[in-house]
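Undergrad: A predicted structure for the sequence below; I have some questions about it.
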Amino acid sequence: MTANDQAAANQFLQRCIEFLDESVTPFHAVQAMASRLEAAGFQALNEADAWQMSAGNKYYVCRNDSSIIAFVYGEADPLEHGVRMLGAHTDSPCLKVKPQPDLHQHGYAQLGVEVYGGVLLNPWFDRDLSLAGRVSFSDQNQQLQSALVDFKRPVATIPSLAIHLDRGVNDKRSVNPQTDMPPLLGLSEEPMAFQQLLRDELLKQQPDLDIDQILDFEISCYDCQGAGHIGLNGDFLASARLDNLLSCFIGLESLLIADGEQSCLLVCNDHEEVGSASACGAQGPMLASFLERVWPDITPREQLINRSVMISADNAHGIHPNFPNKHDGNHGPKLNAGPVIKINANQRYASNSETSGLFKLLAEELPVQTFVTRADMGCGSTIGPITATEIGVRTVDVGVPTFGMHSIRELAGSEDCYTMHQIFNRFLARQRV
């Protein structure tokens, strides 16, 4: 990199760290994205209203406060040039607080939690945990309201059992999510009233809220340790929720600087980690409905989709130096060796030779790698095949190589993030795809 490129990459990484630290839940991630879009001149749309959209303008719409579509309506005719689509997801595996979570054992107040997604459970022990999410309540007029809450401080932990009491822990240990994972809140003579805790915290942060009664909540635990630029030579980005907020951020950064000539779209769906089958998930109607409202006539819309391409971005598995036999010998992506094109013959990824070829063409001199899982191992999936199935758009699945996927703290290469951003920039500006 030149000195200017390195300075730009460092600034990009710092903005990424700030975004990751803000985005402690999907709700907070969408809020952080919306604030950046509004600052860049994007107009908020409400799905309950009629829309008046025109070329040359920029828009965004949220659903469930946890999924978002941002759209640049380009000056070039989208029926001729199509739409450049970027896709990612806002959710990450975590521990979610149960509806009636108050536990009390041996003088300790605890929270009942359930596992969301494919969580790597062991790293959750002995961490400083906070709580955040969305709270629904009635106001004095008995109207339903919602607000986001973030405790922003360590309020819980899950202590490990001492090795003296479990001598075989380093040989073999299974974790029971029901009995081993309830976080410890503190000493108490009786269960802590969790809804009252939420009410007090909301009013402390937002004193003007009109709260008559807490009705329900969606609250997650998260690690208080912030994102960091680490390694002897600063090679790595370490953070919670890199899968897949890293892709959300990279896509957002590219959309914010799109020149407005081509029509561009970023969709970040919730619930990918649990199958995407929800009103705001990739298997739901959100993206299809958006396209139908912008182009209501079916024939032009089908022409437009045929001329469009989606890059579905979701982190890839980097080859672990301690476990190299977990990768195919010819397909072990290295951190900081470039973004990864994800291939699977059974359509767990949506990439094909045409769309992966386009991604390589966009990269030009920038490094690109390929991931194929071992033939004797199962393969994960992304929103890519689901979105391709739902709307029929040509799709390539890509991602930044990562260690520790689904851990409470994941690791990516700091250079790969900026390289992916550069490729996205070229994609959004490309006249034909």
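TA: Yes, it's here. Given the structure is predicted, the values throughout are model-derived calculations rather than measurements.

Undergrad: hey, let's count contacts and neighbours off CA atoms from now on
TA: Will do.

Undergrad: Can you get me a residue count around the closest residue to Val267 other than its chain neighbours?
TA: Using C-alpha to C-alpha, 6 or more residues apart in numbering and skipping residues adjacent in sequence, the residue nearest Val267 is Ile69, 4.4 Å away. Each residue near Ile69 was counted by other C-alpha atoms under 10 Å, and the total is 22.

Undergrad: putting a second one here so we can go through both:
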Amino acid sequence: MTSLAGSVSKNVEGFLDFINKSPTAFHCVDNVKTTLTSAGFKELRDNEQWNIAPLGKYFVIKDDSCVGAFAVGGKYKNGNGFALTAAHTDSPHLRVKPVSKREESNYLQVNVECYGGGIWHTWLDRDLTLAGRVFFRKPNGKISRHFVHVKRPILRIPTIAIHLKRDTNEKLELNKQDHLQAVLALKIEEELNKSTNEKDTTSDGNKKLNDESKKHHSQLLQLLASECNCQADDIINFDLMLADTQPSCVGGLNNEFIYSGRLDNQMSSYCAIQGLVNSLDTLTDETFIRGVLLYDNEETGSESAQGAMSEFTQHTLRRMTRDDYERSISNSFLISADMAHGVHPNYSSLHDRDHRPSLLNGGVVVKTNCCNRYATTAFTATLLKEIARLSNVPLQEFSMRNDMPCGTTVGPILSARLGMSTVDVGAPQLSMHSIREMTSTQALEHYLEFFNGFYNNFKQVYESIEL
């Protein structure tokens, strides 16, 4: 019997291999890095001196999720210009919140946040997993980062049975806060598998503050630790996204279709990079600099240090010919300090129950929003947590409910305009914007000690990062 299916080209196979290895923007950029390195491109660090020369091939990465790649023409001279393609690496997804530990009706759940304008009902009844990056402390005290992609289904967001909601086919209504929380396990299984080796110190012998085990299920941390080959107690922070476990593939009667997530916009990213690499044979006679710019956070407005609204593009292009101000920016770190909302005892339902800075004396508040209304990232929060640990200052996590708009600060603006690593923090208070506001004396003490510790400990923490 003759098969009706058409053959699959090497180009399609290459793309499917790429996108199946790229469940997140971090993985996408890491795979782009592999492609570029194999083609002879040299990585430039944005905190080091650059020496650009004709026929040189270079790439620079910003916060693991944005990359610029450049091939300098053999006949290029300053002022000749650039031939550029721009795309983005991110796609709408559900992201694990800073406090993900959630229990309901004997189910262990993972608290998630909506990134971008997703069609969220398509995430229901899918076999989901986790992917992203994890920051952890090594036995020698250094801080390392590892990209994770759990290769089996561990999460699911089940729909409600039609018997319990008879009009579900006529009117599907999803509350993003209440109906998109993912099921991880049964509570009885969590009790059976709970770690019996809990300790209150890290691998470097220091006392743990802001214990991550209080924010995330122990089984989840143990899973991440096994992926990173570290101890669960040494995990400091992470950026984790939910991802479909069904691989991308070809389909249709004659294999004429590609079935895949993240085509918007990893397909453009892949094709642009391949085009640049494939053009290297004609670079000798080129008078321009050829380049590809792949940004993160396009789906949330591009206003981040690694987004298209940032100074990343200007810094990078300017540094092809000069190199001073931008190096200073790359070695900098910005704390955006604005006051934070403590939970009002009469309006506690207006907060995500797992992200309430409920005590005015509970510590400095780290503000996170995956749509970049706050500038905090896993990397900048990692630095902040280490600074707070060394300063003996407690921290609290704040993230808005999914069904309410989020405020913002100067942090995202400065992060975007400067291309500078930024974190948003605040001290908790009540009656914000009233003629008479209130906080606590302990909040003032924590805030003062925090800034003392920042200026005293930043150099030590910054130099401990291994990326």
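TA: Structure received. Because the structure is predicted, anything quoted here is derived from the model rather than measured.

Undergrad: tell me the secondary structure for the residue nearest to Val267 of structure 1?
TA: For Ile69 of structure 1, the secondary-structure state derived from DSSP: H, G, I helix; E, B strand; the rest coil is strand.

Undergrad: what's near enough to touch it?
TA: Contact criterion C-alpha atoms under 8 Å, 6 or more residues apart in numbering gives Tyr60, Val61, Cys62, Leu265, Leu266, Val267, Cys268, Leu287 as the residues in contact with Ile69 of structure 1.

Undergrad: Can you tell me how far the closest residue to Asn78 of structure 2 other than its chain neighbours is from Lys57 of structure 2?
TA: Spatially, and ignoring its direct neighbours in sequence, Asn78 of structure 2 is nearest to Thr321 (7.0 Å; C-alpha to C-alpha, 6+ apart). As for Thr321 of structure 2, its distance to Lys57 of structure 2 is 15 Å (criterion: C-alpha to C-alpha, to the nearest Å).

Undergrad: With neighbour numbers in mind, choose between the two.
TA: For the pair Thr321 of structure 2 and Lys57, the greater number of neighbours falls to Lys57 (26 against 14), based on other C-alpha under 10 Å.

Undergrad: Could you tell me which residues make contact with the more buried one?
TA: By C-alpha under 8 Å, 6+ apart, the residues touching Lys57 of structure 2 are Gly40, Phe41, Lys42, Ala69, Phe70, Ala71, Val72.

Undergrad: Spatially, what comes nearest to the last one if we skip its sequence neighbours?
TA: Counting by C-alpha to C-alpha, 6+ apart, Ile289 is the residue found nearest to Val72 of structure 2 once chain neighbours are left out, at 4.4 Å.

Undergrad: Please apply the same query to the first one.
TA: Once flanking residues are discounted, Gly40 of structure 2 sits nearest to Lys57: 6.9 Å by C-alpha to C-alpha, 6+ apart.

Undergrad: For the residue nearest to Asn78 of structure 2, pull up the helix or strand it's in.
TA: Using DSSP states H and E, Thr321 of structure 2 is not contained in any helix or strand.

Undergrad: got a list of what the residue nearest the centre of structure 2 touches?
TA: Centre of structure 2 computed as the mean C-alpha position; nearest residue by C-alpha atoms, centre = their mean is Asp239, 4.4 Å away. Contacts of Asp239 of structure 2 were listed using C-alpha under 8 Å, 6+ apart, and they are Arg95, Val96, Gly132, Arg133, Val134, Thr377, Ala378.

Undergrad: Buried subset of these as a PyMOL selection?
TA: Written as a PyMOL command, the selection of buried residues from these, which uses 16 or more other C-alpha atoms under 10 Å, is:
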select buried, resi 95+96+132+133+134+377+378
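
Undergrad: of the contacts of Asp239 of structure 2, which stay in contact in structure 1?
TA: Of the contacts of Asp239 of structure 2, the ones still in contact in structure 1 (both residues aligned by TM-score structural alignment, their matches' C-alpha atoms under 8 Å) are Arg95, Val96, Gly132, Arg133, Val134.
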